[in-house]
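Q: Starting from these lines, generate the structure:
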Amino acid sequence: MHHPNSKSVRKSAFNQQTPMLLLKQLRPKQWTKNLLIFAAPLFSFETVNAATLIHTIAGFFLLCFISGCVYIINDYCDREADRNHPVKQHRPMASGQLNPNLALIFGAILLIGSLAASALLNPLFTVLLGCYFLMNVAYSFRLKHVVIIDIMIIAAGFVLRAIAGGLVIHVPFTPWFLLCTMLLSLFLAIGKRRHELVLLQEDKGSHRKVLDHYSLELLDQFSGIVTTATIISYSLFTFTSGRTIHLMWTIPLVIYGMFRYLYLIHIEKKGGAPDRVLFEDRHILVTVLIYVICVIGILAYFE
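A: Alright, predicted model coming up:
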């Protein structure tokens, strides 16, 4: 007698939860990676106004939606395997809370809508989002298993985010800006792989096939090369980018931030999720905030 009522209550609860489950499926916790889109407005501080800020914020969310569509495809294809994973089994599709077909339809609508909206900001931004989407889908299905290419694709994703920031506010890039972004992204990607390799050696359930082709020694050598190149490139950027030479005062902050991240990877055994480290490690968070304040202050008063 009570069964129909209880079923309708469960169905009603499911319907009410669906929007939240769809939002969770887009993995908003990982949206912090897309904050890199604000790098271009930061270094073009003197041209920033209300309109450019609104465009950048809009571009940020469109980038988040496009990356969310990749997560939907990823989780749809991996939902059976994810059910046997201690952490991933709680994802909306793997847990059975979210209808996989509904998630796919939602993703298709979101993808088309986001690409259409991006054309209003800059048609080149639409092209970039399309490339970003295709690159990440290719990474999810194939390229994440190809040694070295996998970390370069992760780095390329960060570079595209930085370029997106310039496209939405129509400002040109300097080669140094793109080079520094690429090297810093490689630095983070190598740290992520090293963290996963340590977990694999400790038998903590890491299951990336590509890790079989890496060693700690190789990744440490990669990291040393990229760390050195990043610091040199950033230093040259502050002197030769055509901006005020006083940007050189931010070099110690970049060095400290990178050294702190290396400390977290090697000593604290962290670094698997760079976006989480930014908010979980107080030292890096404070360093980033001081860096942003310094760049704004220097560009505002010395140019």
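
Q: CA only for contacts and neighbour counts going forward, please
A: Will do.

Q: where's residue 201 relative to residue 211, distance?
A: The gap separating residue 201 from residue 211 is 10 Å, by CA to CA, to the nearest Å.

Q: The two: which has the busier surroundings?
A: residue 211 (18 against 10; other CA atoms under 10 Å).

Q: Kindly list the longest helix within the chain.
A: helix 50-82 (DSSP state H).

Q: In the helix or strand following that helix, which residues are buried?
A: Using DSSP states H and E, the helix or strand that follows helix 50-82 in sequence is helix 100-121. Neighbour counts over helix 100-121 (16 or more other CA atoms under 10 Å) mark 100, 103, 104, 107, 110, 111, 114, 115, 117, 118, 121 as buried.

Q: With distance to residue 241 as added columns, please give the residues you listed in CSV.
A: Output for the buried residues of helix 100-121, formatted as CSV (distance: CA to CA, whole Å):
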residue, distance to residue 241
100, 48
103, 45
104, 44
107, 40
110, 38
111, 36
114, 33
115, 32
117, 33
118, 29
121, 26
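
Q: nearest to residue 87, of those residues?
A: For the buried residues of helix 100-121, the residue nearest residue 87 by CA to CA is residue 100; the value is 18.6 Å.

Q: Sequence B follows; please return its structure for comparison with A:
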Amino acid sequence: MTLLGERSDRRQAAPPDRGGLLVGLLRTARPKQWVKNVLVIAAPAAAGDLFSAGAPARLALVFVLFTACAAAVYLVNDARDAEADRAHPTKCRRPVAAGQVPVPVAYAAGITLGVLAPAVAARLCPPEVTVLLTAYLAMQLAYCVSLKHVLVVDLAVVTTGFVMRAVIGGLALGIPLSRWFLITTGFGALFMVAAKRYSEAVQTAGKAGATRALLTEYTTGYLRFVWQLAAGVAVLGYCLWALEEGGVPHTSVLPWRQLSVVAFVLAVLRYAVFADRGTAGEPEDVVLGDRALALIGVVWLAMYAAAVADW
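A: Down below sits the predicted model:
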């Protein structure tokens, strides 16, 4: 009976087989987060150069390189936090924490991707792209090690990661970036980041074991102030772009730039509903999970495309 009991205990203690090492590495790379890297087309789309000669291939390459850099950060982060994640009720299911991916393998895969991506960029892309990818890796690794524990700086780092995604496409194609593009992108990203933090703070209020230790240092009032301020500045920046008179006469049937302001403001207001409720999680989940917001986004994209194409 003792021998049978010991065998039973060993079977219960054995980690479950969830598809092997390669599947575990893929899960650790967070495929669901790759949708954020679609932002690399933001600057070319804004400039109307999305389908210019050679642009699709170069943007696809930049998307892959940025995805590799982000995956490198996730791998190193999960390897570094493996012990802490094992004590967490949900993070314990991550492949590294669950033992599906050994810690040394996660470190090795992360370092390999982190070295290869800038190296490939140095050979195939403009120097600015290599510099930005290297800066992204350095910033995100610093965030994993210490910056995520520094008030306000953590918000700035995550926001900057979104801005880098939006900027790199312009750098890859040599497109000048307007001040309104940078202002709207930067504060729009801060709006979503602060809204997510606010939602996490609301959901974990009065509960032990918050998913982010730094949430206990923020007040919900402060985070609400940040996302409201960021939303206001993003809307202002977009309005200034839409109302700005360019040097080239427009022949559009309708003033699509000005009309797109309505859709943009409606999208921000709709997103703010979820932020106010404390249910604004990952931006892609909020947008794709709400039909009204997704529809508003499609209408805005159509108007924006018409404005850029001068239809």
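
Q: Output the contacting helices and strands for the longest helix of structure 1.
A: helix 3-25, helix 39-43, helix 100-121, helix 123-141, helix 149-169 (3 or more CA pairs under 8 Å, 6 or more residues apart in numbering; DSSP states H and E).

Q: Just confirm residue 128 of structure 2 contacts residue 171, I think it does.
A: Yes. With contact defined as CA atoms under 8 Å, residue 128 of structure 2 and residue 171 form a contacting pair (6.3 Å).

Q: These two: which has the busier surroundings?
A: Using other CA under 10 Å as the criterion, residue 128 of structure 2 and residue 171 rank with residue 171 on top: 21 against 15.

Q: what do we get in structure 1 for that one?
A: In structure 1, residue 171 of structure 2 lines up with residue 167, judged by TM-score structural alignment.

Q: what about that match, distance to residue 34 of structure 1?
A: Applying CA to CA to residue 167 of structure 1 and residue 34 of structure 1 gives a distance of 14 Å.

Q: Same question for residue 250 of structure 1.
A: Residue 250 of structure 1 is 22 Å from residue 34 of structure 1, by CA to CA.

Q: So if I had to pick from these two, which one is more boxed in?
A: residue 34 (23 against 18).

Q: Tell me how far that one lies from residue 292 of structure 1.
A: Residue 34 of structure 1 sits 16 Å away from residue 292 of structure 1, going by CA to CA.

Q: How about the contacts made by residue 241 of structure 1?
A: 174, 176 (CA atoms under 8 Å, 6 or more residues apart in numbering).

Q: And the one 5 residues further on, by the same measure?
A: Residues counted as contacts of residue 246 of structure 1 (CA under 8 Å, 6+ apart) are 238, 298, 302.

Q: Likewise for residue 185 of structure 1?
A: The contact partners of residue 185 of structure 1, taken as CA under 8 Å, 6+ apart, are 154, 155, 156, 158, 159.

Q: Tell me the one among those residues nearest to residue 57 of structure 1.
A: Ranked by distance to residue 57 of structure 1 (CA to CA), these are led by residue 158 at 17.0 Å.

Q: Look at whichever residue in structure 2 pairs up with the closest one and say how many residues are nearby.
A: Aligned by TM-score structural alignment, residue 158 of structure 1 pairs with residue 162 of structure 2. For residue 162 of structure 2, the count of nearby residues is 20 (other CA under 10 Å).
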